[in-house]
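Trainee: next input, structure requested:
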Amino acid sequence: MTKEQFILRLKELEISKQDFSELCRVPYSTINNWGVMREGKPLVIPNWVEPFLDYYEKAKKLEYVMTEICQKIESVKK
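Mentor: Sure, this is the predicted structure:
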């Protein structure tokens, strides 16, 4: 995953780098340095980031669906 792909994915998920930092317990400065050139090579974004974001997206969708279902059930009970 490139830095550009990472930034785009965060925007798609409506999560800031700061929020991602807190969620993953990775220092913000570390996240901010991903993709920056050091000694002629970019600092690599770890392999776990892409699957983590995929699971985060799935969890957000599941939470939305569960909330909708629970609201429907509550409205039927009344």
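Trainee: C-alpha from now on. contacts and neighbour counts both.
Mentor: Will do.
Trainee: need the nearest residue in space to residue 28, chain neighbours excluded.
Mentor: With C-alpha to C-alpha, 6 or more residues apart in numbering as the criterion, residue 28 has its nearest non-adjacent residue at 5.3 Å, and that residue is residue 21.
Trainee: here is a second sequence; please produce its structure as well for comparison:
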Amino acid sequence: MTKEEFNSKLKELNLSIKDFSQIADIPYSTINNWGFTKDEKTIPVPKWVNPFLEHYEKSKKYDYLMGEVFKVAKSLEKSKKI
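Mentor: Next up, the predicted model:
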């Protein structure tokens, strides 16, 4: 994953670098260094970041779906009590 792909994925997930930094418990400055070249060597985005973001996305979708399921379940309970 390139730094551009990383930034694009964060934008897609509506996350800032600061948010990602807090969620992943990584210093903000470390994340900002990804993609930069130092001594003719580019600091890569770590390989674990892509799967981490994929699982984060799935988790957010799961949370949303579970919230919707509970709303429906509550409304069904209320309608049975009436």
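Trainee: sorry, back to before: the helix or strand hosting the residue nearest to residue 28 of structure 1 vs structure 2, mean deviation?
Mentor: Using DSSP states H and E, residue 21 of structure 1 sits within helix 17-24. With mean C-alpha distance after the TM-score superposition for structure 1, helix 17-24 of structure 1 departs from structure 2 by a mean of 0.3 Å once superposed.
Trainee: all helices for structure 2, in order.
Mentor: Taking DSSP state H, the helices of structure 2 run over residues 3-12, 17-24, 28-33, 49-81.
Trainee: show me the one of those that comes nearest residue 43 of structure 2.
Mentor: Closest approach to residue 43 of structure 2 among those (C-alpha to C-alpha): helix 28-33, 6.8 Å.
Trainee: how close does the closest one sit to structure 1?
Mentor: Looks like 0.4 Å for helix 28-33 of structure 2 (mean C-alpha distance after the TM-score superposition for structure 1).
Trainee: and that helix, what does it pack against?
Mentor: Packed against helix 28-33 of structure 2 by the contact rule (3 or more C-alpha pairs under 8 Å, 6 or more residues apart in numbering; DSSP states H and E) you find helix 17-24.
Trainee: show me what the helix it packs on is packed up against.
Mentor: Helix 17-24 of structure 2 is packed against helix 28-33, with contacts defined by 3+ C-alpha pairs under 8 Å, 6+ apart.
Trainee: so what touches the helix it packs on?
Mentor: Contacts to helix 28-33 of structure 2, defined as C-alpha atoms under 8 Å, 6 or more residues apart in numbering, come from residues 17-18, 21, 43.
Trainee: circling back: turn the helices of structure 2 into JSON lines, including mean neighbour count.
Mentor: Listed next are these as JSON lines, based on neighbours: other C-alpha atoms under 10 Å:
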{"stretch": "helix 3-12", "mean neighbour count": "14"}
{"stretch": "helix 17-24", "mean neighbour count": "14"}
{"stretch": "helix 28-33", "mean neighbour count": "14"}
{"stretch": "helix 49-81", "mean neighbour count": "12"}
